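1. Here is the input, now give the coordinates:
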Amino acid sequence: MLHVFHLDAGRMLCFDVGYAGHPVSKLKDQIQKAVDTSPNDQILMVSGGKILDSSKKVSSYDAGVDSSNPIFLILRDEKSDQIVAGSTKRSSFCASKEPLSEPQISKECETIFLRQLKLSPNDETFRVNVKLAHKCVACTDELSSSVFRLVNEQHLTHQGWFVVMAHLSDSVKAFKERNDKFRQKFNRFLSKRDFYAVLLEELPQDLETLKKVPILQCLLENSAKKGAEEEQERQKSKRKSISDITLYDWIIEKEPESSFGALAQDARYYLDQIIDPDLASNVVRWEDAVNRQYNDPMSEIKGMGERLAQLNNVVESFRKSQANQQKLSDQVVSCRGDPTLKPDVVWRRQLDILKELCKMNRYLFEQSQRVFQAKQELLFNVRVRLKWIRDTHDLIQKIDRDLVVKM
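-> Purely as a prediction, here's the structure:
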């Protein structure tokens, strides 16, 4: 199977492993069928925060085949309400539905046990007791399987959060590098802006000076080498001898005089724009805004390590309960075959054991509900933080656009 962990929903999506040999875009098409989200709104990441390229094969990334190292799916926009409401197609999930209610098998065990209490010992009721013991074990296994999955999903949710944060860290680092380069260029320009302003102010006098500077013979020879016959004709038409040609005349033959004025006008305009006193403060404000976002307490889910450790203890507790329930079930069978015990004694002992089996299953169901609630709380925290990450990325993109306009 190809495993894709839906971080917004906290569930694993499973697809045919054959899609590993196809481009990522094909996998996104399958994901769209499962979660009703267009490929453009899907972000697929692997450990380290690397985003999958839609044109590359899925197999070019070291993720997805192993359920402990899945591809992580994050939605570009918020669909938490739809996810909670169940818009995601359950048929695409790798496991059974969430334990929102007590398993049917648990209710059946309770019903059968209560009926057995009203009956007398005989071969048929003894056989029912044995079947009930096996059913109780099956119920324990079902509850345990559900809890194991819930705990694993919370581990993967935490792992996915680290993946998203790694990507955000790279984005913020790249933004700071771009911002630093802009500030360096901007500061270098500011240090010379007075010099540039003086050059523009003195441009008319410089042009007048050029009108008095005679042309150098080497410049004319260079023009001739490049086919300056037309230039010489124009010079004759203006009735100027070579001795009368100035450096200014030579320049405007190549660049009309009007372009000097336009150039100076444009230069003054852009100089005024770049020297905008608000720009420097805006650059600092932009960087501070991203720093505040990135250093926000939301970047860390506090107490997550302790929570996961407690959940691991719950898993161990369920495994022990599975083993204990199996032992009790075996006792129901073994005491029935003990020839030294009278039927009444066997009956009472079996009922006592069955009572313990049913009681344990009720306790395990309550525990599974707590684990489910813990997952819901984690998902709420993650969804809130995913919105924060989307906002941070939007802020970076907005600032980048502003920088491009200003540069």
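
2. Every contact and neighbour count from this point should use C-alpha atoms.
-> Fine.

3. Name all residues that make contact with the residue nearest to the spatial centre of the chain.
-> Residue closest to the average C-alpha location in the chain (Cα atoms, centre = their mean): residue 164, at 4.1 Å. Residues counted as contacts of residue 164 (Cα atoms under 8 Å, 6 or more residues apart in numbering) are 45, 49.

4. State the helix or strand in which it lies.
-> Per DSSP states H and E, residue 164 falls inside helix 123-201.

5. and if you look at residue 392?
-> Assigned by DSSP H and E, residue 392 falls in helix 343-406.

6. centre of the chain versus that helix, how much separation?
-> Offset of helix 343-406 from its chain centre (Cα atoms, centre = their mean, to the nearest Å): 20 Å.

7. what secondary structure does residue 63 sit in?
-> coil (DSSP: H, G, I helix; E, B strand; the rest coil).

8. Quick check: the residue lying closest to residue 400 once chain neighbours are set aside vs residue 283, distance?
-> Nearest non-adjacent residue to residue 400, counting by Cα to Cα, 6 or more residues apart in numbering: residue 175, 7.8 Å away. With distances taken as Cα to Cα, to the nearest Å, residue 175 is found 12 Å from residue 283.

9. could you say what helices and strands the helix holding residue 392 packs with?
-> When contacts are defined as 3 or more Cα pairs under 8 Å, 6 or more residues apart in numbering; DSSP states H and E, helix 343-406 sits against helix 104-116, helix 123-201, helix 277-294, helix 304-336.

10. nearest to residue 3, of the ones you listed?
-> Nearest to residue 3, of all the helices and strands packed on helix 343-406, is helix 123-201, at 11.6 Å by Cα to Cα.

11. now that closest one against helix 104-116, angle please.
-> 160 degrees (axes from the mean of the first three to the mean of the last three Cα atoms, to 10 degrees).

12. Next, the second sequence, to be compared with the first:
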Amino acid sequence: MLYIFHVDTGKMMAFDMNLALESVRHLKEVIERHCGIPVDKQVLLVSGGDCLDPTMRVCSYSAGTDTNPIYLFSKSTIESQSPPSLSIDFCPDLALKDQVEATHNMNDTYATVMTRVQLAQKFYDHAHEQSRACENLVHDQHLQQQGWAAVLANLEDITQAFRNRAELFNQSFNQYLETRDEYIKMIENFRADMDILAKIPLIPALLEKQPVTLLDWVSANNQYSLFQVAQTCLRHLEQLDEPLVASLKRDIEKALEHTARTDMKEIKGLEERLYGLEQLMLETKRIVQEQQDITQSFLSNQSRANVLGDASILPDLCASHRRQLIVMLSNHQHLLDIRGR
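-> The predicted structure follows:
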């Protein structure tokens, strides 16, 4: 399968592996049909910050696995005033509390033992499902962090390329300034040059019908006259002066300053959040193990009671099961609290 992780919503999407042989543009079209994000609003990044080129094959990039997916961002979501709806796949809550309370008033019989064993099994099964759902959520949040890291890497690459172009522009502009006055003087004197061209006859070998001047011949196939071209160049020379470029340089410096701001790059509290989630996952696994151990003890007690066939042990056994179900209910509620966090 080819895995695409939608960073905005925290949703992993799996596509046919054959798409890896298609172009990135085709993959974007498939994504548009699948989740409604227009092709021109999609940004696809891989770990390291490379942006997928629409003309390249998807397999040209070392990404697309479940542990190293292609990261999808929607510009529509970024431009929207409303936050995206998150993709959370929780298993349905069971009314286990009501079922526990219903067993409290049951008589101390073997049927009661069986009912409580089945209830304990429900607690364990539900705990296992909730733990898996929590694990998926934590994994998705780690992938969102990795997706953001890909954005930062891409930003660094773009910033460096922008800085290089800005430096090249400065060099070119400084060279231009050295000859700017000379160019302006040349164009201001161009009228006199045109007057001279207008007096020079064209050599007979280039004539077709009637005599023309060199100026007429040069201007014959141009949409604008040479004088208009010269005036356009002069206007551009006058506009491209030091104050204009100084303003442009200030804008460049301001843009570079924004890219260096840590408050734009770092998501405050994210590392602590992920660490806290890992600690909650450890607590979740502990609860699941405890639910499993209690369930196993229920099954062992049921088997022993069945083998012995002694009704005298049922009161103590049922009392023990009643207490253990209360513990399992407490664990269950704690697990739901962890899931909500």
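
13. Superposed on structure 2, what's the mean shift for the helix holding residue 164 of structure 1?
-> With mean Cα distance after the TM-score superposition for structure 1, helix 123-201 of structure 1 departs from structure 2 by a mean of 1.4 Å once superposed.

14. what about that helix, distance to the chain center?
-> 6 Å.

15. Next, the angle from that helix to helix 304-336.
-> Calculated by the same axes, to 10 degrees, helix 123-201 of structure 1 forms an angle of 170 degrees with helix 304-336.

16. Which SSE is immediately downstream of helix 123-201 of structure 1?
-> Downstream of helix 123-201 of structure 1, the next assigned helix or strand under DSSP H and E is helix 203-210.

17. buried stuff in that next one?
-> For helix 203-210 of structure 1, the neighbour count (16 or more other Cα atoms under 10 Å) marks residue 210 as buried.

18. Repeat that for stretch 272-292 of structure 2.
-> Counting neighbours by 16+ other Cα under 10 Å, stretch 272-292 of structure 2 gives 274, 277, 280-281, 283-285, 287-288, 290-292 as buried.

19. Same check on stretch 14-29 of structure 1?
-> 14-15, 19-20, 22-28.

20. Kindly report the same for stretch 58-74 of structure 2.
-> 58-59, 61, 63-64, 68-74.

21. Just the residues contacting that stretch, thanks.
-> Contacts of stretch 58-74 of structure 2 (Cα under 8 Å, 6+ apart): 1-8, 19-24, 27, 37, 41-47, 52, 147.

22. Need the distance between the two termini of that stretch.
-> Span of stretch 58-74 of structure 2 from end to end, Cα to Cα: 19 Å.

23. count of neighbours near the residue mapped onto residue 253 of structure 2 from structure 1?
-> Under the alignment (TM-score structural alignment), residue 253 of structure 2 pairs with residue 288 in structure 1. Neighbours of residue 288 of structure 1 under the rule other Cα atoms under 10 Å: 12.

24. What span of structure 2 is stretch 311-326 of structure 1 aligned with?
-> Counting by TM-score structural alignment, stretch 311-326 of structure 1 sits on residues 277-292 of structure 2.

25. what about that stretch, how far off from structure 1?
-> Here the mean offset of stretch 277-292 of structure 2 against structure 1 after fitting is 1.5 Å, by mean Cα distance after the TM-score superposition for structure 1.

26. what do we get in structure 2 for the residue nearest to residue 400 of structure 1?
-> Checking TM-score structural alignment: residue 175 of structure 1 goes with residue 162.

27. Quick one: neighbours of that match, just the number.
-> 15.

28. what residue of structure 1 matches up with residue 330 of structure 2?
-> Mapped onto structure 1 by TM-score structural alignment, residue 330 of structure 2 lines up with residue 359.

29. oh sorry, the question was meant for residue 244 of structure 2
-> So, by TM-score structural alignment, residue 244 of structure 2 is matched to residue 279.

30. can you tell me how far that match sits from residue 265 of structure 1?
-> Distance, residue 279 of structure 1 to residue 265 of structure 1, by Cα to Cα: 21 Å.

31. Residue 163 of structure 1 too?
-> Taking Cα to Cα, one finds residue 163 of structure 1 at 51 Å from residue 265 of structure 1.

32. Looking at those two now, which is surrounded by more residues?
-> Between residue 163 of structure 1 and residue 265, counting by other Cα under 10 Å, residue 163 is the more crowded of the two (20 against 13).

33. how many neighbours does residue 51 of structure 1 have?
-> Residue 51 of structure 1 has 17 nearby residues by other Cα under 10 Å.

34. check contacts around the closest residue in space to it that isn't next to it in sequence.
-> Closest residue to residue 51 of structure 1 apart from its sequence neighbours, by Cα to Cα, 6+ apart: residue 45 at 4.5 Å. Contacts for residue 45 of structure 1 (Cα under 8 Å, 6+ apart) come out as 51-52, 71-74, 163-164.

35. which SS state does residue 45 of structure 1 fall under?
-> strand.

36. Please tell me how far the counterpart of it in structure 2 sits from residue 78 of structure 2.
-> Aligned counterpart of residue 45 of structure 1 in structure 2: residue 45 (TM-score structural alignment). Using Cα to Cα, residue 45 of structure 2 is found at 15 Å from residue 78 of structure 2.

37. The match of residue 175 of structure 1 and residue 169 of structure 2, how far apart?
-> Counting by Cα to Cα, the gap from residue 162 of structure 2 to residue 169 of structure 2 is 10 Å.

38. go on, residue 308 of structure 2?
-> Residue 308 of structure 2 is 92 Å from residue 169 of structure 2, by Cα to Cα.

39. the more surrounded of the two?
-> More neighbours surround residue 169 than the other of residue 308 of structure 2 and residue 169, with 14 against 10 (other Cα under 10 Å).

40. Contact partners for that one?
-> Counting by Cα under 8 Å, 6+ apart, residue 169 of structure 2 touches no other residue.

41. one more time with 10 Å, if that's ok
-> Contact analysis of residue 169 of structure 2 by Cα atoms under 10 Å, 6 or more residues apart in numbering lists 163, 175, 245, 249.

42. Run through the residues that contact the last one.
-> Shown here is residue 249 of structure 2, whose contacts under the criterion Cα under 10 Å, 6+ apart are 166, 169-170, 243, 255.
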